[in-house]
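[1] Sequence and computational prediction follow.
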Amino acid sequence: MMMERSNMEFVDRTIASCRDTRDICVETVMHGIKMGGERSQMDVLGVLMDAAGIAELCERYMLRGSPYLRRIIPAADEVFDSAARTCDTIRGDEFFATAAKSLRNTASNLRQIG
């Protein structure tokens, strides 16, 4: 019984992590648009929008216990890794640093589920 509760708590934290990552990616996109320059390049913003979308998808799949989540996780991991590496190229910007950290944390959580 204790293990089941622990697993449920981990899934709840992962759902929250997906939600936070989605929000952080959207905020970072808005920040990038506002700041302009390299932060507003479509390759930078596009991968963050993709990460926000797949984070939301993972959240919804977990909330309803979809059996297809395990198929989505590898794609999410790839997108999150790409987005985090892209964020790393924007040096000295706290929004992008926060997004990279959130992306990596959520990817790690999802890998443990998948």
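    Cool, the structure landed. Computed from a predicted structure; not experimentally measured.
[2] use CA for all of it now, contacts and neighbours both
    Will do.
[3] Identify the residue spatially nearest to residue 22, adjacent ones excluded.
    residue 52 (4.1 Å; C-alpha to C-alpha, 6 or more residues apart in numbering).
[4] What is the neighbour count of that neighbour?
    Look at residue 52: counted by other C-alpha atoms under 10 Å, it has 27 neighbours.
[5] and if you look at residue 111?
    For residue 111, using other C-alpha under 10 Å, the count is 13.
[6] And for residue 75?
    A total of 13 residues lie near residue 75 under the criterion other C-alpha under 10 Å.
[7] One more to weigh against that first structure:
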Amino acid sequence: MLRFAIFTIAALALGGCANDRVVGGALIGGGAGAVVGGVATGNVGGAAAGAAIGAVGGAIVADATDPRPGVKCVRRGYDWYGNPVCFAVAVPADYHRGDYVVYYQDGGVGRRFFGY
């Protein structure tokens, strides 16, 4: 029983991550891993090992599926008819989540890049 408590505390420690998404993934993965490990082995040690492995897997999957920031319009303007258009957009760079790369529209003023 002490071993189960230690592994449960270790699984909850993985829950002390950066955001709620990773915490939820770790808790869901830990719970599912404990059920599968307990059913597969029939003892507390298997449930504890399943909880630890499931918590790590759940945290990794939750972090990997984190939604990335969207496209931002950095240069707004109006076309010939007075409709708002976006002439330059900043999209997230692939190498770092916080950086943005700016792409400019080449072409006439009347062409729409994005409809806002």
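    Perfect, I can see it now. From a predicted model like this one, the values you see are computed outputs, not experimental measurements.
[8] Can you give me the TM-score here?
    With the length set by TM-score structural alignment, normalised by the length of the first structure, the two chains reach a TM-score of 0.31; 52 aligned residues with a C-alpha RMSD of 3.8 Å.
[9] circling back to that earlier point, for the residue nearest to residue 22 of the first structure, give its distance to residue 108 of the first structure.
    As judged by C-alpha to C-alpha, to the nearest Å, residue 52 of the first structure and residue 108 of the first structure stand 16 Å apart.
[10] cool, residue 71 of the first structure as well?
    16 Å.
[11] Check which helix or strand residue 91 of the second structure maps to.
    If you go by DSSP states H and E, residue 91 of the second structure is part of strand 84-92.
[12] Now do the contacts for residue 16 of the first structure.
    residue 59 (C-alpha atoms under 8 Å, 6 or more residues apart in numbering).
[13] Relative to residue 31 of the first structure, how far out is it?
    22 Å.
[14] what's the answer for residue 97 of the first structure, then?
    12 Å.
[15] Equivalent analysis for residue 19 of the first structure, please.
    Counting by C-alpha to C-alpha, the gap from residue 19 of the first structure to residue 31 of the first structure is 18 Å.
[16] which residues does the nearest residue to residue 23 of the first structure once chain neighbours are set aside contact?
    In space, and not counting its chain neighbours, residue 23 of the first structure is closest to residue 52: 7.2 Å by C-alpha to C-alpha, 6+ apart. Contacts here follow C-alpha under 8 Å, 6+ apart; on that basis residue 52 of the first structure touches 21, 22, 23, 25, 26.
[17] With residue 31 of the first structure instead?
    Taking C-alpha under 8 Å, 6+ apart, one finds residue 95 in contact with residue 31 of the first structure.
[18] which SS state does it fall under?
    What DSSP: H, G, I helix; E, B strand; the rest coil gives for residue 31 of the first structure is helix.
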